[in-house]
Every structure is written in C-alpha cells, then in structure tokens.
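Participant: 3D, please:
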Amino acid sequence: MKWFKHYTNAQTSSSLDDIINEFGFEGYGRYWRLLEFLSLNFDGESTSFRFHNRTLRDCLRFKSKLKLRCYLVAIGLQTGFKVVETKDHFEIEAPILLSLKSRDFKKARPNRDQESPRIEADKDKDKEERREEKKELPTLKQKPLSLVDEYNQQCAIPNNLNSMSHHLTAGQLKNLHSLEGHPELLDEKAWSNYFSRIGKSEFLTKKKKPPVDFAWAIEPENVSKVLMGRYDNNQSTASDFDSVREAFLNG
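Facilitator: Prediction:
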C-alpha cells in the first residue's frame, strides 16, 4: 500500500491522545512512522508482519531493544496492534491496515466522510473490550506479590510480551524503562534479590496499608527507598507507619 489518508483531526482519537499523554509528541510521531512502515510492507491481504528488532529500532530510532519493546507493547495496548516478541524478532498484527485500505482505495466512495467515525467507533469498542478482559485477570491487590513471582520466573525485564503485556500498564512499562541501567538492578539476579528484599520486609508485606503490589515496587522513588534500606526489618523506622512517614518527611 503506497499511501493512506491522514485526517487532520486524528489527534482527537482517544487512543492517540493516550499515546501523546504517555510518550509526548515524539511517541505520537513514532506511531505514524510505524504505520507508514507497516503500510509500505502491506501486500493488501495479510496484516501480519515479522521484523528483526534491529530493523524496527532503525525505523523508530530507538537505541535499545528494551525501549523498543516498551513502546511497542504500549502501542499495542492503546491502538489494537498485537505485538509478540520471539527471540530477535517482533511479530506485529495490525488489522487497522484493512480498514485504511477499505476507506481509501475503494472505487465508489460517496459516503467516505462518514467512514472515519465508524472506524474510530470500532477502535473504541475494541479498546473497551480489552479493558473488560483485563478486569477479569487476577490483580495484585487480591494476591500481593503474585505478579512478582511470575515476573521473576520469566525474566527481570519481561521477554514474553504475549503474557506479560496483559499485566503491565503503559505507566508500568514506562517505569521499567526509566530503571534500565540502574547500577543495582543490572541483571535478573539483582532484580530477584530486590523483590526478595521486599518480601522479607514485615512492614511492607503486613503492616503497610494497603500492602505493596508490583506497581508500587517498580516506582523509581520506591525502588530507591528500598535499596537504601528504608524498609528493612532491622531499621527502627520500619516498625511503625507513623515513624516511617515522619522519616520520609524529614528526609
């Protein structure tokens, strides 16, 4: 497919608005670059693509595979793309290309102006269905640290996007992205030790209300406090919530 129409009010889409909020206009531009790249390789029938991670990194100007992975998963959650990583390749399913082809390339187009709202409505419907599916999954609040165990079993930085992307929000992926290269979290063993440290803290797992969950554990600010020993059991500030809060307020 050599071209597709880009409506001037495209940014009013709820999905694209989410992309702008999460990644700024740089991420918004990368979305259109990705759509251009997929359209260039679209044969008019199959919407499934398989690219080496280096090809996509060059296309979207990402310096690391982790940054590319985080972005693709977030885009998938927000726009309906299906993204699966297999070793050094990414498999992408982009059904939107069929909608673009139907909208822009059919011969009789008297009702063309009415098609864009229908496509947008379908995207919003799909997004709502994905939200409902996520609600059905077990949450960390129901079983504290259950996702931590799964996270450790697979890898410190998730490689199995097909399963992990159901659990991680775009915000959580962004936090993992910001922790890349942290001197105390450079490999799987370091991450495992970090989560074990949280699990051994009676304050975090029993006394803190509500108990910590995975989202809390990967907040950069909380990571720093845990690594500094703020929540270790042998610290007097970890035995009482009020004293902990006072310690935080006073630096």
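
Participant: C-alpha from now on. contacts and neighbour counts both.
Facilitator: OK.

Participant: now the strands: where do they sit in the chain?
Facilitator: Along the chain, the segments classed as strands by DSSP state E run 48-52, 82-86, 89-93.

Participant: Just the buried residues of the last one, please?
Facilitator: Okay, so that is strand 89-93. Along strand 89-93, the positions that meet the burial threshold by neighbour count (16 or more other Cα atoms under 10 Å) are 90-93.

Participant: Any idea which of the strands of the chain gets closest to residue 147?
Facilitator: The closest of these to residue 147 is strand 82-86. By Cα to Cα, the value is 19.7 Å.

Participant: another one to check against the first:
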Amino acid sequence: MEQTYEACYGITHDDFLSLQCGTNEILYVYDVYTYAKQLSTSSTYGCVHIRQSATYNSTECCHYVNDTEDCGMRYYGSYFVHYCVGINTCTNQVAWNSTLNVCDQTVYFSETHYMKAFYNCIPSSNILDICSSDSTQGNPVYIWNTNYPGKQGDCSSNSGCSCRASSSSSGMKVNVLDLRLYNYVTGDCQQQLHITDGSTEFVISCTAYHAFKRTTVYTSTTSQIQLRFDNVFQYGYGNLWIEIESTYFV
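Facilitator: Model prediction:
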C-alpha cells in the first residue's frame, strides 16, 4: 500500500521527511517530489520559501492539494532514496529545487518549499537474500543481494547464487525495485541476472538500469522460474532488489 509523507523546507525541528515502517517491515522509497504553492498563499496563509517558525501553517503550506494549486517536479538528489531503502526508519532534511522552466514564476514561488515522499512498507518476512537457503511464501515475495542495502560482495564469495520461485497460477511477473549492476569502465557488464523459465533463459544486464523505479522486466509463461545472479567483479559492488508476484492476482 502506498504511503506518503510531506514536510516543508526550513530551519525548524519539523522540517524533515521522517519515514517509518512497522517493526518487521522495510522501507522502499520509490519517488520524492518537491512542490511550490502559488504566490497568493503568501498573503493568505503566510507560506514562504524557508519556514522559520514552528507556528507556520503547515496544513496549508506543506500539503499537496492538486496540480493547479501546487507545481511540482521529481527530486533527483538521490540521497533521499539511497539512504532510506532497505531499512526500517529514515529521516532526512527537506531540500528544494528552483521552479525556473518548470512552473510559471508569475504564479508560483521561484523555489519549491515543501517535499512529498512516496513509499511502501514491505514485510521483512517476505524478503530473502538470493544466496540464502531459506524459503518464504507470499504474494509478492522479494529477493535482494547479499548485504542489501549495501553492495553485493566480491565474486569469490557469492557469484552464481540462485533461487527458485513457483506459483499456483500459470505465471509470475518479475519486477525490479532497485537494479544498479556494475558496468566496467571498458563497457563490460560485470554482473547479470539470469531468469530461467522452462526452456527460455532471459538475461538482465547492466544496461537495464532501474534505480528505485519499479519496472516489470519479465513475465513468465510457466509456474516456476529460477533466478541466478552472476558476478565476476572482483570487489564488492552492485545492488539488486527484485519483486516476484503471481499473475493470477494482478
């Protein structure tokens, strides 16, 4: 289920995105937006670019209403996502973007003044290390690399790790939540994910880069698939987080 958190940019103790999941859940942050209100809210509600008082009208100034009242854009400062995925709670100070060339600056503030994060809380019991011998049941289930949210270990310790997924229905979707495989400076892909589906083998390489963008990369034609993560990089690098869901339910 989608969850959101909004907060204003400023210097008070409340100007933070504070994301929190349950005790046995893991954060997956998939989008962060910065927004600016219309200039008229300055006189109506006291909205400003930098909040400096705890008495600020957060309900009106730090809350998305619609695309007419609020002008927004994705925030590409990746630390918000990188530092929040794969853990239970995360707090980061709100940042801002210039609205130049995005918002009509005769209508909206020239800088955004609040942020909104979109995230899911995923049960940790449904997540497995691809190198683990453990098993789990559910729809969906999740597979990630050893050490996630840290980097995959070197190839001597966990290259070629694999797992098998099965469904009572006719097929499954393989969705990438986070895919940042190591592409060597010469252009050689050092890490690959192999999906074996009956007699078909599908390979996901470094060019299929999906950093925190939930993307369906494969839909199986059978009720059982195998995932294998090949790693020939000598040092620890690369991240992988996969979601597998039964097509019967989606």
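
Participant: Can you calculate the TM-score here?
Facilitator: Both chains were compared after superposition, and using TM-score structural alignment, normalised by the length of the second structure their TM-score is 0.26; 111 aligned residues with a Cα RMSD of 6.0 Å.

Participant: Switch the strands of the first structure over to TSV; also include distance to residue 162 of the first structure.
Facilitator: Conversion of those to TSV gives the following (distance: least, Cα to Cα, whole Å):
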stretch	distance to residue 162 of the first structure
strand 48-52	15
strand 82-86	5
strand 89-93	10
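
Participant: mind checking which of the ones you listed is nearest residue 151 of the first structure?
Facilitator: Distance to residue 151 of the first structure, taken as Cα to Cα, is lowest for strand 82-86 among these, at 16.2 Å.

Participant: Tell me the helices and strands packed up against the closest one.
Facilitator: Secondary structure elements in contact with strand 82-86 of the first structure, counted by 3 or more Cα pairs under 8 Å, 6 or more residues apart in numbering; DSSP states H and E, are helix 65-79, strand 89-93, helix 161-164.

Participant: angle of the second one against helix 65-79?
Facilitator: On the basis of axes from the mean of the first three to the mean of the last three Cα atoms, to 10 degrees, strand 89-93 of the first structure is oriented at 10 degrees to helix 65-79.

Participant: Who are the packing partners of strand 89-93 of the first structure?
Facilitator: The elements that strand 89-93 of the first structure packs onto, with contact taken as 3+ Cα pairs under 8 Å, 6+ apart, are strand 48-52, strand 82-86.

Participant: Now do the first one and strand 89-93, the angle between them.
Facilitator: Comparing the axes of strand 48-52 of the first structure and strand 89-93 via the same axes, to 10 degrees yields an angle of 160 degrees.

Participant: again with the last one
Facilitator: Our comparison of strand 82-86 of the first structure with strand 89-93, counting by the same axes, to 10 degrees, yields an angle of 160 degrees.

Participant: Return the set of buried residues in strand 82-86 of the first structure.
Facilitator: For strand 82-86 of the first structure, by 16+ other Cα under 10 Å, it's 82-85.

Participant: Only the buried residues of the helix ranked longest in the second structure, if you could.
Facilitator: When the second structure is parsed with DSSP state H, its longest helix is helix 40-45. Going by neighbour count (16+ other Cα under 10 Å), the buried part of helix 40-45 of the second structure is residue 41.

Participant: now for it, which elements pack on it?
Facilitator: Helix 40-45 of the second structure is packed against helix 58-61, with contacts defined by 3+ Cα pairs under 8 Å, 6+ apart.

Participant: could you point out which element follows the helix it packs on?
Facilitator: Taking DSSP states H and E as the definition, the helix or strand that follows helix 58-61 of the second structure towards the C-terminus is strand 70-74.

Participant: And the helices in the stretch 151-251 of the first structure, which stretches?
Facilitator: With DSSP state H, counting those that start in this stretch as the definition, the stretch 151-251 of the first structure shows helices at residue ranges 161-164, 170-178, 188-199, 202, 214-217, 220-227, 241-249.

Participant: I'd like to know which of these lies nearest to residue 147 of the first structure.
Facilitator: Relative to residue 147 of the first structure, the nearest member of those by Cα to Cα is helix 214-217, separated by 6.5 Å.

Participant: By neighbour count, which bits of that closest one are buried? Give me those.
Facilitator: If you call a residue buried by 16+ other Cα under 10 Å, then helix 214-217 of the first structure has these buried ones: 214-215, 217.

Participant: Just send those back as a markdown table, with distance to residue 67 of the first structure too.
Facilitator: What follows is the buried residues of helix 214-217 of the first structure, written out as a markdown table (distance: Cα to Cα, whole Å):
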| residue | distance to residue 67 of the first structure |
| --- | --- |
| 214 | 20 |
| 215 | 19 |
| 217 | 20 |
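
Participant: Among those, which one lies nearest to residue 122 of the first structure?
Facilitator: residue 215 (30.3 Å).

Participant: Pull the contacting residues for that closest one.
Facilitator: Residue 215 of the first structure makes contact with residue 172 under the criterion Cα atoms under 8 Å, 6 or more residues apart in numbering.

Participant: out of the helices of the stretch 151-251 of the first structure, nearest to residue 98 of the first structure?
Facilitator: Put simply, out of the helices of the stretch 151-251 of the first structure the one that sits nearest residue 98 of the first structure is helix 161-164, at 22.8 Å, with distance taken as Cα to Cα.

Participant: elements contacting the closest one?
Facilitator: For helix 161-164 of the first structure, the contact count by 3+ Cα pairs under 8 Å, 6+ apart identifies strand 82-86 as packing neighbours.

Participant: need the helices and strands packed on strand 89-93 of the first structure in TSV with distance to residue 38 of the first structure, can you?
Facilitator: As requested, those are arranged in TSV below (distance: least, Cα to Cα, whole Å):
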stretch	distance to residue 38 of the first structure
strand 48-52	8
strand 82-86	13
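
Participant: Residue 74 of the first structure is nearest to which of those?
Facilitator: Each of these was scored for nearness to residue 74 of the first structure using Cα to Cα, and the closest is strand 82-86 (9.5 Å).

Participant: Show me what the helix of greatest length in the first structure is packed up against.
Facilitator: Of all the elements of type helix in the first structure, the one with the most residues (DSSP H) is helix 14-40. Using 3+ Cα pairs under 8 Å, 6+ apart as the contact criterion, the neighbours of helix 14-40 of the first structure among helices and strands are helix 53-60, helix 65-79.

Participant: From residue 41 of the second structure, how far off is residue 122 of the second structure?
Facilitator: Here residue 122 of the second structure is placed at a distance of 37 Å from residue 41 of the second structure (Cα to Cα, to the nearest Å).
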